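Student: what would the 3D arrangement of this be:
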Amino acid sequence: MSKRIAVLMGGWSAEREVSLVSGAACADALKARGYAVTRIDLQRDLSALLAVIEANKPDVVFNALHGRWGEDGNIQGVLNVLGVPYTHSGLLASAVAMDKAMAKKLFEAEGIPCPPGEVVTIEKLRAGHVMDPPYVVKPNDEGSSVGVHLVQPGDNELPMDDLPAGRPVLVEKYIAGRELTVSVMGDRALAVTELRPHQGFYDYTAKYTDGKTTHMCPAPISDDIARLAMDYAVRAHKVLGCRGVSRADFRYDDTERDPGDLYMLEVNTQP
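Tutor: Below you'll find the model as predicted:
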């Protein structure tokens, strides 16, 4: 049984604060179970990471990083080179899952429906609507709903301020209805949860501010839709080559008929 665990957290992505919170919680839980835990707040100076790993010689690294550099294959590649075992998905699955447009191609090839959309540049977005509203604008390679905006009919100014300059942007048709999420461990879906923001769109604020969203588990949906969501989540986990745990996010449109239509949004390899 591994006894020395290094918990990687922090980093320098837009999700740094989220990672620090989740990393601290993971470190506390591991310590309570009797493991010798080293907390590492990852910085851009990778020599510092190498020094800490060399000094502590962890049996395994628990990856609690979020966002770019932490869940996109970069840190996984570093740990592969060092020969240090780590939790969660490996380099390839992490990189593909973080590229939302590429992951969607795999999902659709697997027969999993996704919202219609396209990858565009900031310049094209500035030129005007790229599809009929309502639609969702989001960075193609960020998580935690960072930079996600809902563009409604009648919106004249498109969201630009927190979109990444020089990086691709994913524009998708907005799917009305409900937000569902499914956690997968190994090759088994655990449950379907519905996320109900108290107002507006399920964005970064709704996700991480206490009292902004109600979590309902199990989701109040039919058994057939629950089974379908869990099936899609496991298939997406496998087609990406995920390891350990993942979380699949969906929109379920039951606004016009029941049962409605289920669409996969993305898979998070660092839930």
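Student: drop to CA atoms for contacts and neighbour counts, all remaining ones
Tutor: Will do.
Student: and the residue located most distally from the centre of the chain, how far from residue 35?
Tutor: What lies farthest from the middle of the chain is residue 55; by Cα atoms, centre = their mean that is 31.7 Å. Applying Cα to Cα, to the nearest Å, the value for residue 55 to residue 35 is 17 Å.
Student: next one: residue 77
Tutor: Residue 77 is 25 Å from residue 35, by Cα to Cα.
Student: more neighbours, the two?
Tutor: residue 35 (17 against 14; other Cα atoms under 10 Å).
Student: report how many residues lie close to the nearest residue to the more buried one once chain neighbours are set aside.
Tutor: Leaving aside its sequence neighbours, residue 35 sits nearest to residue 3 (Cα to Cα, 6 or more residues apart in numbering; 5.1 Å). Burial of residue 3 is recorded as 13 neighbouring residues (other Cα under 10 Å).
Student: quick check: residue 66 touching residue 146?
Tutor: No. Look at residue 66 against residue 146 with Cα atoms under 8 Å: they stay out of range, at 11.2 Å.
Student: shared neighbours, these two?
Tutor: Common contact partners of residue 66 and residue 146 (Cα atoms under 8 Å, 6 or more residues apart in numbering): residue 15.
Student: so the two - more neighbours on which side?
Tutor: The neighbour comparison of residue 66 against residue 146 (other Cα under 10 Å) goes to residue 66, with 31 against 18.
Student: surely residue 101 meets residue 120?
Tutor: No. The criterion here is Cα under 8 Å, and residue 101 misses it with residue 120 at 10.7 Å.
Student: what do those two both touch?
Tutor: residue 170.
Student: neighbour count: the two, which is higher?
Tutor: residue 101 (21 against 17).
Student: after the strand or helix carrying the more buried one, which helix or strand is next? Please name it.
Tutor: Under the criterion of DSSP states H and E, residue 101 resides in helix 100-109. Scanning forward in sequence from helix 100-109 by DSSP H and E, the next helix or strand is strand 117-120.
Student: where do the strands sit along the stretch 151-271 of the chain?
Tutor: Ranges of strands in the stretch 151-271 of the chain, per DSSP state E, counting those that start in this stretch, are 169-173, 178-185, 188-197, 213-216, 245-253, 261-268.
Student: and if you look at the stretch 1-150 of the chain?
Tutor: Going by DSSP E, counting those that start in this stretch, the stretch 1-150 of the chain shows strands at 4-10, 36-42, 60-63, 117-120, 135-139, 149-151.
Student: distance to residue 72 added to those, as CSV?
Tutor: Listed next are the strands of the stretch 1-150 of the chain as CSV, based on distance: least, Cα to Cα, whole Å:
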stretch, distance to residue 72
strand 4-10, 14
strand 36-42, 15
strand 60-63, 12
strand 117-120, 18
strand 135-139, 14
strand 149-151, 22
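Student: one more to put side by side:
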Amino acid sequence: MSATLSAPRFTEPGVFGRVAVLLGGSGSEREVSLQSGQGVLDALRSRGVDAHAVDGVPALAQAILAGKFDRVFNILHGGDGENGVVQGLLEAFGIPCTGSGVLGSALTMDKIRTKQVWMSEGLPTPRFARLAPGADLHAAAASLGYPVFVKPSCEGSSVGVFRVISEADLQPAVEFAAGYAGELLMEQMVRGDELTVGIIGDIALPSIRIVPAGEWYDYHAKYIADDTQYLCPGMSPEDEAEVGALALAAFRAAGCSGWGRVDVMRDIERGLQLIEVNTAPGMTSHSLVPKAAAQIGMDYAALCWRVLEATIPVEVEAR
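Tutor: Here you go, the predicted model:
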């Protein structure tokens, strides 16, 4: 679908009741989540929403048991914020939450299983190897062929990601793997454009082509550097239609809903290749979904409103 959104369904902030903005937590993405959450909190309050920050899942559970909130804007990046734990907790208590449900959240938090689903659906994604703890990274890289990326299967924000051009570059990843308890994904490196596509409901926002000043889009380029270029739309009109359709297909195949972001690479030989899905995308000053929304005239506060609005089913509105 083209990136054309209908008018908001609601105009009065009172329809949302008391809203918890879930942020922070104890995971590796805490600092980014705090930044995103503060932005969302300020934006919702600027529109009159009765929004309050809640730091982490234990605090949220206590607040829900005390009956303090009517719905949750989940901006807890990684960990229990995106792996289905928060979604299951809230579903059990009948509290609406932004973003995907238990299935889509749990699946896409695991990059390996997401790629397995995409492959079963015939969707394009780079060849990869699943590395259990203790696996031989040298043998896996030799089998896939250099260059490769090595990354934790269940982390985000470029945490623990290694770019390995040749065997001589592999040692840092080997050392990381030795102290990491979870599975690692080793993936063939895609040479070409790095793209991301924001999703709101059934709409694919204009793609963003990411051009870092350095060799690749690492944590520094994402959250610290001011010289990373974000070109939006990132492709020609014809290619925009193709990447938007692919992103929506990938999002739906993984059981996702509400809003999110699909990361895609355009390989110079193999064309578009799906990388991963983020079900609680960043909402910092450097984040990509707000940039794409702005391209179609939706400012930050309006984006937050639209995401929160999706927690109210259409059938409730029609009563």
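Student: let me see the TM-score of these two.
Tutor: Here the TM-score for the pair of chains, by TM-score structural alignment, normalised by the length of the first structure, is 0.91; 263 aligned residues with a Cα RMSD of 1.8 Å.
Student: re earlier: rebuild the strands of the stretch 151-271 of the first structure as JSON lines, extending it with distance to residue 11 of the first structure and mean neighbour count.
Tutor: Converted to JSON lines, the strands of the stretch 151-271 of the first structure look like this (distance: least, Cα to Cα, whole Å; neighbours: other Cα atoms under 10 Å):
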{"stretch": "strand 169-173", "distance to residue 11 of the first structure": "23", "mean neighbour count": "23"}
{"stretch": "strand 178-185", "distance to residue 11 of the first structure": "24", "mean neighbour count": "22"}
{"stretch": "strand 188-197", "distance to residue 11 of the first structure": "27", "mean neighbour count": "19"}
{"stretch": "strand 213-216", "distance to residue 11 of the first structure": "26", "mean neighbour count": "14"}
{"stretch": "strand 245-253", "distance to residue 11 of the first structure": "20", "mean neighbour count": "22"}
{"stretch": "strand 261-268", "distance to residue 11 of the first structure": "17", "mean neighbour count": "22"}
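Student: possible to save these as CSV with distance to residue 27 of the first structure?
Tutor: CSV is the format used below for the strands of the stretch 151-271 of the first structure (distance: least, Cα to Cα, whole Å):
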stretch, distance to residue 27 of the first structure
strand 169-173, 34
strand 178-185, 20
strand 188-197, 23
strand 213-216, 25
strand 245-253, 17
strand 261-268, 21
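Student: which one of the ones you listed lies nearest to residue 82 of the first structure?
Tutor: strand 245-253 (22.8 Å; Cα to Cα).
Student: where does the closest one end up in the second structure?
Tutor: Counting by TM-score structural alignment, strand 245-253 of the first structure pairs with residues 259-267 of the second structure.
Student: and the matching stretch against the first structure, how far off on average?
Tutor: Compared with the first structure after fitting, stretch 259-267 of the second structure deviates on average by 0.9 Å (mean Cα distance after the TM-score superposition for the first structure).
Student: tally of neighbours for residue 140 of the second structure?
Tutor: Neighbour tally, residue 140 of the second structure, other Cα under 10 Å: 17.
Student: hang on, the earlier thing: return the set of buried residues in the helix holding residue 101 of the first structure.
Tutor: 100, 101, 103, 104, 106, 107 (16 or more other Cα atoms under 10 Å).
Student: trace residue 61 of the second structure over to the first structure, please.
Tutor: Match for residue 61 of the second structure (TM-score structural alignment): residue 50.
Student: give me the spatial nearest neighbour of the residue nearest the centre of the first structure, chain neighbours excluded.
Tutor: By Cα atoms, centre = their mean, the mean C-alpha position of the first structure lies nearest to residue 268, the distance being 3.2 Å. Counting by Cα to Cα, 6+ apart, residue 268 of the first structure lies nearest to residue 247, which is 5.1 Å off, once chain neighbours are set aside.
Student: for the one you found, give its distance to residue 79 of the first structure.
Tutor: Distance, residue 247 of the first structure to residue 79 of the first structure, using Cα to Cα: 23 Å.
Student: what of residue 209 of the first structure?
Tutor: Noted for residue 209 of the first structure: a distance of 33 Å to residue 79 of the first structure, by Cα to Cα.
Student: which of those two has more neighbours?
Tutor: Using other Cα under 10 Å, the more surrounded residue of residue 209 of the first structure and residue 79 is residue 79, with 17 against 9.
Student: tell me the contacts of the counterpart of the more buried one in the second structure?
Tutor: When the second structure is aligned by TM-score structural alignment, residue 79 of the first structure is paired with residue 90. Contacts for residue 90 of the second structure were tallied using Cα under 8 Å, 6+ apart; they are 96, 97.
Student: let's see it at 10 Å
Tutor: Residues near residue 90 of the second structure by Cα atoms under 10 Å, 6 or more residues apart in numbering: 60, 61, 64, 71, 72, 84, 96, 97, 101, 102.
Student: what about the aligned partner of residue 51 of the second structure in the first structure, neighbour count?
Tutor: Under the alignment by TM-score structural alignment, residue 51 of the second structure pairs with residue 37 in the first structure. For residue 37 of the first structure, the neighbour count with other Cα under 10 Å is 22.
Student: just residue 189 of the second structure next, same as before
Tutor: Neighbours of residue 189 of the second structure using other Cα under 10 Å come to 21.
Student: what about the residue mapped onto it from the first structure, distance to residue 266 of the first structure?
Tutor: Under the alignment by TM-score structural alignment, residue 189 of the second structure pairs with residue 174 in the first structure. Here the criterion is Cα to Cα. By it, residue 174 of the first structure lies 14 Å from residue 266 of the first structure.
Student: just residue 155 of the first structure next, same as before
Tutor: 26 Å.
Student: list the residues that contact the aligned residue in the second structure for residue 26 of the first structure.
Tutor: When the second structure is aligned by TM-score structural alignment, residue 26 of the first structure is paired with residue 40. Residues in contact with residue 40 of the second structure (Cα under 10 Å, 6+ apart) are 21-23, 34, 46, 51, 53, 73-75, 283-284, 300-301, 303-305.
Student: for residue 34 of the first structure, same thing?
Tutor: 3, 4.
Student: so how far is residue 150 of the second structure from the closest residue to residue 194 of the second structure other than its chain neighbours?
Tutor: Leaving aside its chain neighbours, residue 194 of the second structure sits nearest to residue 265 (4.7 Å; criterion: Cα to Cα, 6+ apart). According to Cα to Cα, residue 265 of the second structure and residue 150 of the second structure sit 16 Å apart.
Student: now swap in residue 240 of the second structure and tell me
Tutor: Residue 240 of the second structure is 29 Å from residue 150 of the second structure, by Cα to Cα.
Student: so those two - more neighbours on which side?
Tutor: Using other Cα under 10 Å as the criterion, residue 240 of the second structure and residue 150 rank with residue 150 on top: 26 against 20.
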